[in-house]
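S.K.: Build me a model:
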Amino acid sequence: MLAAYSLALTVLNGRWIARRFSKHNYPNTQNAIRVLSSLQQAPLRVTNEGALLASLIVLPQNDPWWRELIEWLAWHHTWSISTVTSIAWVIIAYIFTVTNSFTGELDPDFNPDGQSVGSLWLWLLPIVIGWLQISPKCDEDRVRSAVERANKIAYAATDTHPVSVKDLNTEDRAIHLAFGEEDEVLRCDEMVTAPIYNYARFLPWVQAVEKVSEMFEVASYHHHHHTSVDPTIKWIAMDDSIGGHWSKPHDRNRVGSVEQVARYCEFDPHDQHTAFKSMWGPNVFSRIAIASALAFMLQWGTVGAAFIVVFFTPTTGEQYSFTFHLLINTEGFIHHSVGLGCRSGSYLLFGVLSTIVWVFLLISSLLVHYVATSSPSSAHTRNEPLTFQGHHGGRSYPLRLSIARHFAISLRRLAKLLATVNAIWILATCLFQFGNFFDRCYCNSSVFGRGSGAYNVIKLVASDVEPMKNAWVGGVCLAGGTAFLFVGFFNVFIEPTTSRKLRSGDY
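M.R.: The predicted structure follows:
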């Protein structure tokens, strides 16, 4: 469930950032979208200390920075012949398994294990397809190297003229990756570049993007009103670019002193826009709700399908002596024994534990962000740029934040322990099914659901077959339908209209 949640968040973030920047028309707006979207798999941080971020946005000397970083981040782990073949074989195998369940003869030893297990693991298919389409930049060494190489060609404004950032007496960079956070215990998941950990990077990434967007917004406002960075330099008219965009500013209108560059990207302190800023970021809870609903749908659509198949299938086996009740109908046959048993109970437990793990990790990520943004050393309390630095384990936190910190860490560790146990359990369950471990009197009698009224099935009657097959049809439609809807979701949202519009121009 966590994998589906992180994937849905990544897709929604891509759409959100495209819309967030769609009204900005300052140079490198499009490049900023591509850079920031590509860095969803890294602990992104931004800082405007010494007008570094403002310089990165405004100065024409930094245009190559954006272009080069995009090029250095432009590697893909996407479709190949072997990948397509593997996915095709999975789909074909599932179709054959389902077809065999409906066309095969229902002998005394039949069971729907193949169909139920296939439905149980069907959630993997849309997850794999989704990440292949997104092609996340999750190689830590390559991402770190790309950002570091780009920062070597960055420029910053000074009191006289722009200079290379590497020549300044500072280690700060406008955009950097915080793989070396001091409180690594608190934020360890955020620093792991595997896509499934996007849930932990969501909130700090949103705030970093929002900081960049705000500066592009102010710069675009000044650009729209033909205001130069240096007020003493008159606006130089340029030819309009294609696509209906405003004219691109002349390079002379984009240079000035460090104070002028900083002011060019700052909101008026008396503006209502800056009256209140949430520690969470814009529209984060709506995206969390949508991603949660999609993950819940995929998780319980596939697990629920497997559960339905085995729950409504009478468990039959060899006729042997047992002590459970035998209920005989008027025709002399045993009624079908459906209900909660070893197989369906195992699936239900897997689904419940997966959901609990996701809830624990979601709460933990919210607490981590709350602690990081509420501590005395955070950007929010110091009125300084979003550097998220100054953590010293739990020693620098007030009591309430220290409690929240330890609770977040404990929740995360408990969730990972449960996830490990759950993974082992579901693999063991599949082995038990195919190894006939569950083919015993206790498991074949739906004891969990029927209790003292449990019984074993010796022979199916004709009236039992139709409802059983109806449940199979429902299970297959539920699993396939939810997987199809999930794939359809990210194919609709992965390529927003605003992104296509931005591609048409040079911004």
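S.K.: contacts, neighbours, all on C-alpha from now
M.R.: Noted.
S.K.: how near is the closest residue to residue 265 other than its chain neighbours to residue 305?
M.R.: For residue 265, ignoring the flanking residues on the chain, the nearest one in space by Cα to Cα, 6 or more residues apart in numbering is residue 215 at 4.8 Å. For residue 215, the distance to residue 305 (Cα to Cα, to the nearest Å) stands at 49 Å.
S.K.: Of these two, give the one with the bigger neighbour count.
M.R.: Remark: of residue 215 and residue 305, residue 305 carries more neighbours, 31 against 22, as counted by other Cα atoms under 10 Å.
S.K.: which other helices and strands contact the helix or strand where that one lies?
M.R.: Secondary structure assignment for residue 305, by DSSP states H and E: helix 284-311. Helices and strands touching helix 284-311, by 3 or more Cα pairs under 8 Å, 6 or more residues apart in numbering; DSSP states H and E, are helix 2-21, helix 113-120, helix 342-374, helix 462-493.
S.K.: got the buried residues for it?
M.R.: 284, 287-288, 291-292, 294-311 (16 or more other Cα atoms under 10 Å).
S.K.: before we move on, the earlier item: the residue nearest to residue 265: what's it in contact with?
M.R.: The contact partners of residue 215, taken as Cα atoms under 8 Å, 6 or more residues apart in numbering, are 54, 57, 265, 266.
S.K.: Surely it is within a helix?
M.R.: Yes. Under DSSP: H, G, I helix; E, B strand; the rest coil, residue 215 sits within a helix.
S.K.: Next, the second sequence, to be compared with the first:
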Amino acid sequence: MLLAQPSDCSNAAVNFSQCLADVQLYANETQDTSSLRFNNGSLVPVQSIFNATAMTIGACYSQCGTGQESFDWQTFSQDFGAWLLPFLALISQLPFGAKYQPDNLMSAVLTVGSPALAGYSLFLTLLNTRWINKRFSRIDYPTRRVRKTVVRVLSSLQQVPLRIRPGEAAVFESLVILPANDKWWTMFDDSLNYTHTWSIASATSIIWVVVAYLLTVADSLSNVADSINSTGQGTGSVWLWLLPIVVGWLVLSPKCAYSRITHAYDRANEYIAVVAQAKRNPTRPNPGLIVEPEDEDLSSPDEARTPPVFNYSRALSWSRSVYIASLFYDAAWSRAKDNQTVDGSDWNRGNSADVPDEHRRGNRGQIIDYCQPKSNINIDKIRWAPGVFKHMIVASLVTLALQWGTTGAAVLTVWFTPTTELGCRSLAYLIYGALSTVAWFLLVSSSVLAHYARRSFTTTTLVVPPARTGGSSQEHSQTSFRRAFPTNGSADASDGPAYASDGPPDALHPANDSHIGNAQERLQVEMTNFQHRNAFADVERYLTPSSSRQDVSVNFGEGDSLELRPLVSQVHDASSGASDSVAGTSHDPANVQKQPAMAISHCLRWAGQTLASINAVFVITISVFQYANVFDRCYCNSSVFSRGSQAFDVIVFLSADVAQVQGAWIGGFVLAFGCSGIFVGLLYLLGDSLPA
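M.R.: Below is the predicted model:
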């Protein structure tokens, strides 16, 4: 039953205590108590009209209107400064370092908009770092000191789109084998030896957040009845995930400053040694290990963004690259343990456990052969590194526990605050957690699809100008293609490289030029069989020992050098009759079939980033609304979402209500702080096996 004289201040500031008094007076006049309730929702008898502590939502609308309680600047400023401002300031302690400032901004937005994504990237980085340390722990080639240096370098490159490219050019193989390149690894490691770790500023920010949070919680628990609907207890819990994220990145100290990484890479490349007469192309300073691949070699733009929140997009490609590198080091270490030298000379280790430098020298063919992985390698692992999905699942479970531990604590805090159950505040926190989780799922799914749709493993090859071969460019293209796909039983699959007896060991035998005459025939045979070949067959052929391989047959003069370029899945275009010889567009039917997956990946990435951006604005907005009494209105205070037409608004809080609220707030605090503490504890527990 509506009141006789409904209020006309539907959008004006509301005094709920006065509204309840008016409803009680009207009920006393009419002896109708249908608009009054006790705090548990029970009806009020006529003799207890003035003991009523709540009113129905209909009476609230009719007497109070739809407006909010008056804005209180003092309450707003205190709550904003105590609950939200410390966390906003803590965002500055996140690792950034992108090449472009908009990427740094997007990094902060993604972190705030999707704590699940931030925690996932953090914990996955930790697991990957442990994995590479364990992967190389049994490999001491060439020395234990160099092995530790290699692990530190590769681990530090999780914030860049790392590409490992072994191949005929033997650039990466030279990094593995040649003793002169020990300095390359050491120089790279020394240049990367900067830390985004604990400082006075970061420690002060974290201490400020912790102390402010604890003091504010203690103060709110001692004054529960004061501003119970505008307190920031819930918002403090929903933001608490930021504390373990910042601490975690300080513990891991990711190398994410783009300028410093590229400077370290360029500086190290000044000392790189490449076997044979292969000259480094200035535009591609080290095609064997690349930290800045071409745009077309990126699965998504996020791969090139160095802030570590984007590690979700690089984890699969980084794991694959590191796994490939470990295969080459493991192969070299296995041969060294069998007392095999690179050039086939007698082994003379002496009393040292290190591999002597004189046993690590040879020509290109010998170096390629020495570190070739075993022929029984499971080629599926070339695209998906072993254990990578296990790491993704573990990281997902841990970060979802953090996300929903803090979000659940915020929901718990307001759920048991009268009027209990689901209202505007608790629903807002649930929406924030749900959008964060959905954004994380979309972005991680996009990274998996993008990695799946990427073209196959890329190698480096020798590119010989037509003038040096004495043939046409078409002949050179055919010869390069034949080298990309050696045919069993052909001269390309002979028992080893043939070198001129009177020339330098790395000079290629002129007699091999006789093979070029049959290049067209072999090319046609290869094209006939290509359609039935597995997409990974090219990788398998490359990974076979080089005893079944030969260098391209060329003639060059004394002092000449060969340019090194990447060989990207060279595949013949059957419709045009031409082959893409060098870094060309792949027409692999398998790649064509994967194009829809790449398109879906882009859509998921855009959707995930958009959702996270909206969610970042949303969580700040609901925090401000909480302090500004925007939620303190009839609709939000009555828990309409769960109670429906039976909703009511509690105005007077009894001692039992205060005790219930205190218990809920303490429970929310324990849940949020406990989940955050467990997350940090896991970081330190698992961090004991990280590279030194």
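S.K.: coming back round to it: give me the range in the second structure that the helix holding residue 305 of the first structure lines up against.
M.R.: Aligned by TM-score structural alignment, helix 284-311 of the first structure falls on residues 388-415 of the second structure.
S.K.: mean deviation (superposed) between that stretch and the first structure, please.
M.R.: The superposed stretch 388-415 of the second structure is, by mean Cα distance after the TM-score superposition for the first structure, a mean 0.6 Å from where its aligned residues fall in the first structure.
S.K.: What lines up with residue 25 of the first structure in the second structure?
M.R.: Match for residue 25 of the first structure (TM-score structural alignment): residue 140.
S.K.: Just say helix, strand or coil for its match.
M.R.: Going by three-state DSSP: residue 140 of the second structure is coil.
S.K.: Surely it and residue 334 touch.
M.R.: No. Using Cα atoms under 8 Å, residue 140 of the second structure is not in contact with residue 334; the gap is 9.9 Å.
S.K.: Show me which of the two is the more surrounded one.
M.R.: Using other Cα under 10 Å as the criterion, residue 140 of the second structure and residue 334 rank with residue 140 on top: 22 against 18.
S.K.: and the more buried one, how far is that from residue 563 of the second structure?
M.R.: Distance from residue 140 of the second structure to residue 563 of the second structure, by Cα to Cα: 32 Å.
S.K.: next one: residue 569 of the second structure
M.R.: For residue 569 of the second structure, the distance to residue 563 of the second structure - Cα to Cα - is 19 Å.
S.K.: next one: residue 282 of the second structure
M.R.: Residue 282 of the second structure is 10 Å from residue 563 of the second structure, by Cα to Cα.
S.K.: Same question for residue 111 of the second structure.
M.R.: 43 Å.
S.K.: Please say which position in the second structure residue 96 of the first structure maps to.
M.R.: Match for residue 96 of the first structure (TM-score structural alignment): residue 215.
S.K.: which residues in the second structure form strands?
M.R.: For the second structure, the strands defined by DSSP state E occupy 36-37, 54-56, 163-164, 278-279, 289-290, 459-463, 562-567, 572-573, 578-579, 648-650.
S.K.: tell me the most buried of the ones you listed?
M.R.: strand 648-650 (a mean of 29; mean count of other Cα atoms under 10 Å).
S.K.: Now do that one: which elements does it pack against?
M.R.: Using 3+ Cα pairs under 8 Å, 6+ apart: strand 648-650 of the second structure touches strand 54-56, helix 57-64, helix 634-637.
S.K.: what about the aligned residue in the second structure for residue 355 of the first structure, distance to residue 424 of the second structure?
M.R.: Residue correspondence to the second structure (TM-score structural alignment): residue 355 of the first structure is matched to residue 437. Residue 437 of the second structure is 20 Å from residue 424 of the second structure, where distance means Cα to Cα.
S.K.: What of residue 671 of the second structure?
M.R.: Counting by Cα to Cα - residue 671 of the second structure and residue 424 of the second structure are separated by 21 Å.
S.K.: Quick check: closest non-adjacent residue to the most centrally placed residue in the second structure.
M.R.: Closest residue to the average C-alpha location of the second structure: residue 312 at 1.8 Å, with Cα atoms, centre = their mean. Excluding the flanking residues, the one nearest residue 312 of the second structure by Cα to Cα, 6+ apart is residue 121, at 5.2 Å.
S.K.: State the distance from the one you found to residue 674 of the second structure.
M.R.: From residue 121 of the second structure to residue 674 of the second structure the distance is 21 Å (Cα to Cα).
S.K.: Equivalent analysis for residue 268 of the second structure, please.
M.R.: From residue 268 of the second structure to residue 674 of the second structure the distance is 45 Å (Cα to Cα).
S.K.: Who has more neighbours out of these two?
M.R.: Neighbour tally, residue 268 of the second structure and residue 674, criterion other Cα under 10 Å: the higher count belongs to residue 268, 21 against 15.
S.K.: so what corresponds to the more buried one in the first structure?
M.R.: Residue 268 of the second structure maps onto residue 150 in the first structure, by TM-score structural alignment.
S.K.: quick one, what contacts the counterpart of residue 125 of the first structure in the second structure?
M.R.: By TM-score structural alignment, residue 125 of the first structure lines up with residue 243 in the second structure. Residue 243 of the second structure is in contact with 87, 90, 206, 209, 676, counting by Cα under 8 Å, 6+ apart.
S.K.: Widest-spaced pair of the residues you listed?
M.R.: 90 and 676 (15.2 Å; Cα to Cα).
S.K.: Next one: residue 172 of the first structure from residue 165 of the first structure, what distance?
M.R.: In terms of Cα to Cα, residue 172 of the first structure sits 9 Å off from residue 165 of the first structure.
S.K.: I figured the match of residue 268 of the second structure hits residue 63, correct?
M.R.: No. Look at residue 150 of the first structure against residue 63 with Cα under 8 Å: they stay out of range, at 11.0 Å.
S.K.: who's in contact with the residue nearest to the centre of the second structure?
M.R.: Going by Cα under 8 Å, 6+ apart, residue 312 of the second structure touches 117, 120, 121, 124, 443, 444, 447.
S.K.: All set now, cheers.
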